[in-house]
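Enquirer: Okay, predicted coordinates and the sequence, questions at the end:
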Amino acid sequence: MVLGFDLGASRKAAKQLRTAGDKARDRSDWDEAAEQYRQYLKIENDDFAIWVQLGHALKEQKKYDLAESAYERARDLKPDDADIHLQLGHLLKLTGRNSEAVEAYGKSYAIEPTFAAEMEMKSLGGVDEDIFLNAVSSQFKSKDVVYIELDDMLIYLEAHSTVSGIQRVQAEFARFVVDKGGLVSGTQFVFVINPPYQDCVWKLQPELVHDVVKYATGTKVDHEYLKRLIASVRSSAVRIEPSAGQCYLVLGAFWVFNTVSGRFLHLKRLGLRIGGYIHDLIPINQPEYCDEGLCHEFLLSFGDSMQVFDFILTNSHHTANEVIAYRKRLGLEPMPVEAVQLAHANKVTHDGADVWTPKIKGLKGKKFAMMVSTIEARKNHKYLVDAWRQFYNEGLEPPELVFVGRFGWRVHDLMNTLKQSRNFDGKLHILHGLTDGELNKLYKECSFTVFPSYVEGWGLPVGEGLAHGKPCVSSLTSAMPEIGGDFVDYVDPWNLREGIEVFRKMCFDEEYREARRLNIEKNFVIRTWSNFAENLAETTIRHHGAKINERVSQANFQPGIVFRPNELSFGKKLPTDYAVNPVRLLLSASWGAVEHWGSWMLGDRGEIEFKSPYKAGDEVVVYLEFFGAPFVGEDGYLTVVVGEGKMEMPVAGTHKYMKIPGDKSFVVKTSGKVGENGIVNVNVFVDGEVRLETDQPGARRFSVGIKAVAYSLKQDAISRSDIAEELVSGIVQV
């Protein structure tokens, strides 16, 4: 009995020590954490997790030798744990032992090919990149798999502490999928990130994704802590290669990485069905409301996606009709386009978060109308400012105005107006960075909501206000009537005179405003985010299973034409019908973003592919103008092979090689045969040592860039002569 009592007391003491260590760690008291963990490990010497935590605490104190010993003890306990080798790699890199760090990262990667280990090895260099190409973790073999891309949401939340618009869609769908255990109607939904120019995707841990979503949509958000959660999501992501017959859904801003081909073509050519969720076509149809750079890249990416996507889902019937009309206007063949309308909001509850926090307490006891959106020209905040100014000029006292949102694009005139009026002597309030809890409190307390935007793909704030039971005055344009129906009072965003009268009634006729509120309370049916997510999942599954004609994912490229990638760079005027023949797809998935001079090949292999008017077996001559990087190695050699499909590095002696001239343009002429369906495939390889751009971690590793592409039938001497004349650099035969 005494022995049992002592053992129990010892375990109780150990538990107290571990708890004390964890609490000290959470408040970043590393010295105290390390001491508590040490005492704990005297009792429980084989606790792997606490040896790791002790290593972390010692590393934070810069006691690197002791930290290394703690990590090594953990490694000895679990030699097949990928994370402990990763942590050892971090410590070794921190102490300048880079070659040992690479070895540790390599061991971690061999156990589980995580994003963190691969990025660390690439940043330190000196690694044969074939190990990345050949390292694929266990993957999903069933065709009943849909990959959900979350790059956009994670990148956004690294810069902002709360979700907004497009990111809200991804967050709420992710929440739904996790709640369903990843399985909807027999189909597995898998979260991934898909960085540009890679031949794989990275599977995210669903429970970590859920932690990010739950925290970012919570009542209190510390952005530094949120970024640590996101870092954990990224670092634990595992490399996988999707399989033919599976589906890939792009929910976010597909245009933000400067290339559709660099992110989706490799998936398309693996045999996946790709769907895109389109939020609006504003950068194409109303470019005056968007940044010039956004319009440029959106037109390119949307044009590319018209060839790459197999089906398109949209957030509203309005957006669906715009996509259909766009394709019809350009004479493109019909493709599946279907609206999956967004939510109004989740069912509203006011619990412990129903408080006046310091950010919003200045509105306590006041009557106010609220507009929630980024403050930018398209949202038309000035319309409200001018209407309220009219009321003040008449000696009236309308509810105060509250703008919730960060400042965006083209708001200089608005800001100047507000400055001159001193925000209507403090009666106009601008708030940003509110948590969901703070925003819900303001929705609860406001008199009504306003949303006079010129154009929207959907217009989330209209539905959110209705879900909170509040009357709304919104624009009668684009998708807004789909959200509000008869429950909203509408204005013409270009007609201020009539709009003032609508606002006058809502501001000053309390009986009318109450009648509108009661109508919402009795009759409005909220479409929740769960309703939306379930609809989106089922619609995606249906399109995935439908028999859709094979979509060509190559650009049509006519012989005798010289294509220069820099013609698509920012600052150049793009053809409005670019989607008819999206020539950027020539660059396949192995070339960087288009720059003012051309495009860099990434790594030691590249591919150019296009559809020709010729039949299989016809012989063509291909001309490529390259640019040798200034830092290419002395023994860097290039070869180009046409017409053999995608291939690995050729065996020495089977193809001709040429030395790459550094910091210089040169033209390569080579020949080969057209493949099936008129496809011409050009493989580009670099052999030998290729130097990094600098000796700093993360430096780019590339050797050649492409400046021009042209081709012709071998027997068409006139066309070949014209091409050669246009490409003025010396031509090298390979």
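Expert: Noted; the coordinates are in hand.
Enquirer: contacts and neighbour counts: CA atoms only from here.
Expert: Will do.
Enquirer: chain center to the longest helix anywhere in the chain: distance?
Expert: Secondary structure of the chain per DSSP state H: the longest helix is helix 2-26. Its chain's average C-alpha position is 45 Å from that of helix 2-26, according to Cα atoms, centre = their mean, to the nearest Å.
Enquirer: Which elements pack onto it?
Expert: Applying 3 or more Cα pairs under 8 Å, 6 or more residues apart in numbering; DSSP states H and E, one finds that helix 2-26 makes contact with helix 30-43.
Enquirer: Second structure for comparison follows:
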Amino acid sequence: MKIWYDVSDLVSWKLPHLTGIQRTTVGILNGLVEQVGDVGLVRYDVKAGRFFALTVAELPASVRCHIRDRAASNVAESETAATVPARVPSGRVASRPDRRRPSRFKMDLFRGTDGEAEELRHAFRQFKTATRQLRKSLSSWVGRRLRTSLRGGGLATPPHAMRDPTLNPLPAQDAATFIAAGDALVSIGATWGMAGHGRAVAAVRGRGVHVVRMIYDLIPTIKPQWLEPAYTRSITAWVRSVLRESDRVLTISEFSRREIERYCQESRFAPPALTVVRLGDVLEGSAAERSPAPLPRFVPGRPFFVCVSTLDVRKNHRLLYDAWTQLAVRRGGRCPDLVCIGTPHLRVADLLHEIGQDRAVNRHIHVLHGIEDSELAWYYANCSASIYPSKYEGWGLPVAESLGQGRMCLASNATSIPEISSDLPEFFDPYDVYALVLLVERVLDEPDWVQARERIIRERFRSTGWQETAAQVLGAITGAARETGAPVWPRLAQQRAAVAPSVVSMQGAKSA
């Protein structure tokens, strides 16, 4: 049996750094390669409607630099790079020797008072966010119009057809014959926007290939108020496809597993076995691996808290704004800074406008994006504490990252977040502004308490490496193969005995 690993969402990756799901995809791939050795890569081609094999060299450079077989060359480069002391007293942006000198046009464009330049930069960021959303909306609208025309005015995917796969026959597909019967296809990336991907997986599975896929959470399906309707419909159809056309479904928390079970019961169909895996939370270039940590591009001039999260309604940055509004009144010039690291997403333009125009807090709240792991490690190492106020999560990786750095974490007590650690974060209700204000002030006013808590965190919290996550994925693959009597590697059988992920079969539970 050979493992084929789906990297479809990495092939067209354009950002200079990896974010949540893509970091997970690469981290598990590195762990699988380390433990198995021979792992084939595949990508889905939308036009051809099938999978193709590819090599690491065909991935973008921003992805290749995180793949294990390129790590050696990166280490050699990092050893020759100049290091900078971990802290500076000023609030200026740290200079970098390799930074290009800005063009004369840019220098003239941003010349003026600090307030004028910041207002212009904020307006430009809002323009980019609005343009990106307009492009998505237009694409969704055109797609709906085309599907309606082709189907004579009917719905693109009638609800009854989604409920029963026998009422929605799949067209014939080229089933990527290089993937042999008895092999395993592992797909854990963001493939829900790829038309026909589910049909290609079904065609491969029909040839006797074991399919293992990942559902991180059901947020778009059961919490549609936070997303665009077209996106909700697309994700819901993808979720149903994953549950129907998989031999085993991975998820990232017991909370998500329970949500999937409940959704399947309400939809009246049984999914395949569910396996919970714990995500890796070790940062590349973290403070533990590199000392001292290099300076980031922006260094706050006051004590600061850090929130690492996409800027989204669900992530609850409104609570942070309200809390800092109170802190500015209560503490005056002693109000700390807040560094929000993440890319703006849906429905936060108005909030960012309020923050930018609010003279009481705009000098204290800083929104950054495009931050590398080495910079992120610096913010964790030098902040007063991290904050994670999310209303709903499938896991909550930044909480684990913060604890892994040995730092105090003020975390929401909602959904899956307490699974990361039930007693090491300082929890608060994500709808209680005053509770968060009191925790922030306690961190600032009681340094001895913070030091004692962080000492306990360093002693008791155990970070999870991506090799451990990959071992759990291997256990799920091996389990799916054994259920069908397919041969597996002898050492994988031993690996499965050593790392036993929780498996729940809805089919078995129903018959029991």
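Expert: Structure's in. What do you need? Only a predicted model underlies this, so the values are computations on that prediction, with no experimental measurement involved.
Enquirer: Okay, buried residues for the longest helix of structure 1 please.
Expert: Using 16 or more other Cα atoms under 10 Å as the test for burial, helix 2-26 of structure 1 gives 14, 17, 18, 19, 20, 21, 22, 24, 25.
Enquirer: tell me, the helix or strand containing residue 149 of structure 2 lands on which residues of structure 1?
Expert: Element membership for residue 149 of structure 2 (DSSP states H and E) is helix 114-150. Mapping helix 114-150 of structure 2 onto structure 1 (TM-score structural alignment) gives no aligned residues.
Enquirer: Where in structure 1 does whichever helix or strand comes after that helix fall?
Expert: Past helix 114-150 of structure 2, heading to the C-terminal end, the next element that is a helix or strand (DSSP H and E) is helix 159-163. Aligned by TM-score structural alignment, helix 159-163 of structure 2 falls on no residue of structure 1.
Enquirer: Same question for stretch 457-464 of structure 2.
Expert: Stretch 457-464 of structure 2 lines up with residues 520-527 of structure 1 when matched by TM-score structural alignment.
Enquirer: what's the span of the matching stretch, first residue to last?
Expert: 13 Å (Cα to Cα, to the nearest Å).
Enquirer: In that stretch, which residues are buried?
Expert: Of the residues in stretch 520-527 of structure 1, 520, 521, 524, 526, 527 count as buried by neighbour count, 16+ other Cα under 10 Å.
Enquirer: got it, and stretch 415-433 of structure 2?
Expert: Under 16+ other Cα under 10 Å, the buried positions of stretch 415-433 of structure 2 are 415-418, 420, 424-431, 433.
Enquirer: Which stretch of structure 1 lines up against it?
Expert: Stretch 415-433 of structure 2 maps onto residues 478-496 of structure 1, going by TM-score structural alignment.
Enquirer: Please enumerate residues in contact with that stretch?
Expert: With Cα atoms under 8 Å, 6 or more residues apart in numbering as the test, stretch 478-496 of structure 1 has contacts from 316-319, 344, 380, 383, 387, 452-459, 462-463, 466, 471-477, 498-499, 502, 516, 519-520, 524.
Enquirer: Run through the residues that contact whichever residue in structure 1 pairs up with residue 262 of structure 2.
Expert: Following TM-score structural alignment, the counterpart assigned to residue 262 of structure 2 within structure 1 is residue 325. Going by Cα under 8 Å, 6+ apart, residue 325 of structure 1 touches no other residue.
Enquirer: any idea how far residue 325 of structure 1 is from residue 319 of structure 1?
Expert: Residue 325 of structure 1 is 10 Å from residue 319 of structure 1, by Cα to Cα.
Enquirer: joint contacts of those two?
Expert: By Cα under 8 Å, 6+ apart, no residue touches both residue 325 of structure 1 and residue 319.
Enquirer: List the contacts of residue 437 of structure 2.
Expert: Each residue near residue 437 of structure 2 by Cα under 8 Å, 6+ apart is listed here: 323, 324, 326, 327.
Enquirer: May I ask you to confirm that it belongs to a helix?
Expert: Yes: assignment of residue 437 of structure 2 by DSSP: H, G, I helix; E, B strand; the rest coil places it within a helix.
Enquirer: what's around residue 234 of structure 1, how many residues?
Expert: 23 (other Cα atoms under 10 Å).
Enquirer: so which strand or helix has the residue nearest the centre of structure 1?
Expert: Note on structure 1: the residue nearest the mean C-alpha position is residue 152, at 2.1 Å, using Cα atoms, centre = their mean. Assessed by DSSP H and E, residue 152 of structure 1 sits inside helix 151-159.
Enquirer: Residues in contact with that helix: which ones?
Expert: Contacts for helix 151-159 of structure 1 (Cα under 8 Å, 6+ apart): 163, 166-167, 170-171, 192-195, 216, 226-227, 230, 252-253.
Enquirer: and these, which of them are in helices?
Expert: Among the contacts of helix 151-159 of structure 1, the members found in helices (DSSP H) are 166, 167, 170, 171, 216, 226, 227, 230.
Enquirer: other SSEs contacting the helix holding residue 149 of structure 2?
Expert: Using 3+ Cα pairs under 8 Å, 6+ apart, helix 114-150 of structure 2 sits against helix 349-357.
Enquirer: and the helix it packs on, which residues are buried?
Expert: Of all the residues in helix 349-357 of structure 2, those buried under the rule 16+ other Cα under 10 Å are 349, 352, 355, 356.
Enquirer: Now distance to residue 503 of structure 2 too, for these, in JSON lines please.
Expert: As requested, those are exported to JSON lines (distance: Cα to Cα, whole Å):
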{"residue": "349", "distance to residue 503 of structure 2": "42"}
{"residue": "352", "distance to residue 503 of structure 2": "43"}
{"residue": "355", "distance to residue 503 of structure 2": "45"}
{"residue": "356", "distance to residue 503 of structure 2": "48"}
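Enquirer: what about residue 313 of structure 2, how many neighbours?
Expert: For residue 313 of structure 2, the count of nearby residues is 19 (other Cα under 10 Å).
Enquirer: One more: residue 387 of structure 2?
Expert: Residue 387 of structure 2 has 28 neighbours, counted by other Cα under 10 Å.
Enquirer: distance of the equivalent of it over in structure 1 from residue 33 of structure 1?
Expert: Matched across to structure 1, residue 387 of structure 2 falls on residue 450, judged by TM-score structural alignment. Shown here: residue 450 of structure 1 relative to residue 33 of structure 1, a distance of 51 Å by Cα to Cα.
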